[in-house]
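Visitor: sequence unavailable; structure follows:
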């Protein structure tokens, strides 16, 4: 019996084929799926409702507007007052609710009334002893007789305020008013605080009051 010898090369080739087959079986996917059918597009959904418009804020408050307008009017009034005060830079004295203002100017009685009126004030006239003392301090400071908003121009011997009301307070010098030559229809305060009737065309210190 002849012994067949297997070529070592053949054995190696067979081993390689076996190993390659095993490797291919392990690495190939188990199955290959078939491509599925394309899904049809669904019907469109309902259109959503629009969001309600955002509230623009609190309702209009007219009372606040009126309150602000009132405050503005008060500020404007104060501004006007202090603007006018600047025209009378000199002396400012206060007694209670009344304020006396002067710039130290002199004028006749008619011009004195006009100057105070144009500034939004009126020519001063003390109606109490306390007010008379306050005015006296100003008169002494400038050392000039000052006009009072009192006269008897309309009726000789009857002294009244500018609104024609009879005077409620007086501080006349002894023997005054004397109406000398019936020409002294206006009234001045002297540095002593006493009053004297005087000729209206003369010049006197202009003191206004508020």
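Guide: Right, received. Where do you want to start? Everything numeric here is computed off the predicted structure, so don't read it as measured data.

Visitor: please make it C-alpha for all contacts and neighbour counts, starting now.
Guide: Will do.

Visitor: which residues sit in contact with residue 196?
Guide: By Cα atoms under 8 Å, 6 or more residues apart in numbering, the residues touching residue 196 are 172-173, 176-177, 187-190.

Visitor: of all these, which comes closest to residue 9?
Guide: Closest to residue 9 out of the contacts of residue 196 is residue 189 (151.5 Å), distances taken as Cα to Cα.

Visitor: what's near enough to touch the nearest residue to that closest one once chain neighbours are set aside?
Guide: Using Cα to Cα, 6 or more residues apart in numbering and skipping residues adjacent in sequence, the residue nearest residue 189 is residue 195, 4.6 Å away. Neighbouring residues of residue 195 by Cα under 8 Å, 6+ apart: 170-173, 176, 187-189.

Visitor: among the contacts of residue 196, name the buried ones.
Guide: 172-173, 177, 187-190 (16 or more other Cα atoms under 10 Å).

Visitor: any chance of these in CSV, with secondary structure too?
Guide: Below are the buried ones among the contacts of residue 196 laid out as CSV (DSSP: H, G, I helix; E, B strand; the rest coil):
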residue, secondary structure
172, strand
173, coil
177, coil
187, strand
188, strand
189, strand
190, coil
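
Visitor: now distance to residue 24 too, for those residues, in TSV please.
Guide: Compiled in TSV, the buried ones among the contacts of residue 196 are given as follows (distance: Cα to Cα, whole Å):
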residue	distance to residue 24
172	140
173	142
177	144
187	136
188	135
189	134
190	135
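
Visitor: next, the one to line up against it:
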């Protein structure tokens, strides 16, 4: 638990959409990272790349959080993109991952990654 949310760090490989559906089946959503403190909390729990709830599937270059469709710009501009990211390499990278370093990257949504689910603590 961190800052009023519960997290589930899943170590089964799923594509982004399957990871999101799995989180929803738990009553949660892929994680939405809103601060450096939360980013560091998540980074400290992970050892490889994990899906986060960030994507630009609807409008290229406008990343939004799947839980509420808010964009990074709506979120006080908090982001931790790795240098040169997001880059939409090969025109097929629409989903966000967090590296073990705490920086973010855009990846092809069909790749399999571990993932993090988040829901409000009750």
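Guide: Cool, got the structure. Every value quoted in this text rests on a predicted model; they were computed, and no experiment measured them.

Visitor: care to give me the TM-score?
Guide: Remark: TM-score between the superposed chains equals 0.88 [TM-score structural alignment, normalised by the length of structure 2]; 114 aligned residues with a Cα RMSD of 1.0 Å.

Visitor: now the element after the strand ranked longest in structure 2, going C-ward?
Guide: Counting by DSSP state E, the longest strand found in structure 2 is strand 5-14. Next helix or strand after strand 5-14 of structure 2 toward the C-terminus (DSSP states H and E): helix 16-25.

Visitor: that following helix aligns to what range in structure 1?
Guide: Helix 16-25 of structure 2 corresponds to residues 109-118 in structure 1, going by TM-score structural alignment.

Visitor: and the longest helix belonging to structure 1 with strand 98-102, angle?
Guide: Longest helix in structure 1, counting residues (DSSP state H): helix 62-86. If you take axes from the mean of the first three to the mean of the last three Cα atoms, to 10 degrees, helix 62-86 of structure 1 sits at 40 degrees to strand 98-102.

Visitor: ok, back up a step: among the contacts of residue 195 of structure 1, which one sits closest to residue 21 of structure 1?
Guide: Nearest to residue 21 of structure 1 among the contacts of residue 195 of structure 1, with distances taken as Cα to Cα, is residue 189, at 138.8 Å.

Visitor: what is the aligned counterpart of that closest one in structure 2?
Guide: In structure 2, the residue paired with residue 189 of structure 1 according to TM-score structural alignment is residue 98.

Visitor: was I right about its match contacting residue 53?
Guide: No - applying Cα atoms under 8 Å, one finds residue 98 of structure 2 not in contact with residue 53, separated by 10.1 Å.

Visitor: show me the contacts for the residue lying closest to residue 146 of structure 1 once chain neighbours are set aside.
Guide: Spatial nearest neighbour of residue 146 of structure 1, excluding adjacent residues (Cα to Cα, 6+ apart): residue 205 at 4.2 Å. The contact partners of residue 205 of structure 1, by Cα under 8 Å, 6+ apart, come to 104-107, 139, 144-147.

Visitor: let's see it at 6 Å
Guide: Going by Cα atoms under 6 Å, 6 or more residues apart in numbering, residue 205 of structure 1 touches 105-106, 145-146.

Visitor: okay, now the closest residue to residue 123 of structure 1 other than its chain neighbours: neighbour count?
Guide: Leaving aside its chain neighbours, residue 123 of structure 1 sits nearest to residue 208 (4.5 Å; criterion: Cα to Cα, 6+ apart). Neighbourhood size, residue 208 of structure 1 [other Cα atoms under 10 Å]: 27.

Visitor: tell me which helix or strand the equivalent of residue 208 of structure 1 over in structure 2 sits in.
Guide: Here residue 208 of structure 1 is matched to residue 117 in structure 2, going by TM-score structural alignment. Assigned by DSSP H and E, residue 117 of structure 2 belongs to strand 113-120.

Visitor: what do you get for residue 191 of structure 1?
Guide: Taking DSSP H and E as the definition, residue 191 of structure 1 sits outside all helices and strands.

Visitor: roughly how far does it sit from residue 147 of structure 1?
Guide: The span separating residue 191 of structure 1 from residue 147 of structure 1 equals 12 Å under the rule Cα to Cα, to the nearest Å.

Visitor: with neighbour numbers in mind, choose between the two.
Guide: Using other Cα under 10 Å, the more surrounded residue of residue 191 of structure 1 and residue 147 is residue 147, with 33 against 19.

Visitor: ok so, going back, can you pick out the most distant pair from the buried ones among the contacts of residue 196 of structure 1?
Guide: 177 and 190 (13.4 Å).

Visitor: which of the contacts of residue 196 of structure 1 are retained in structure 2?
Guide: Retained in structure 2 (both residues aligned by TM-score structural alignment, their matches' Cα atoms under 8 Å) from the contacts of residue 196 of structure 1: 172-173, 176-177, 187-190.
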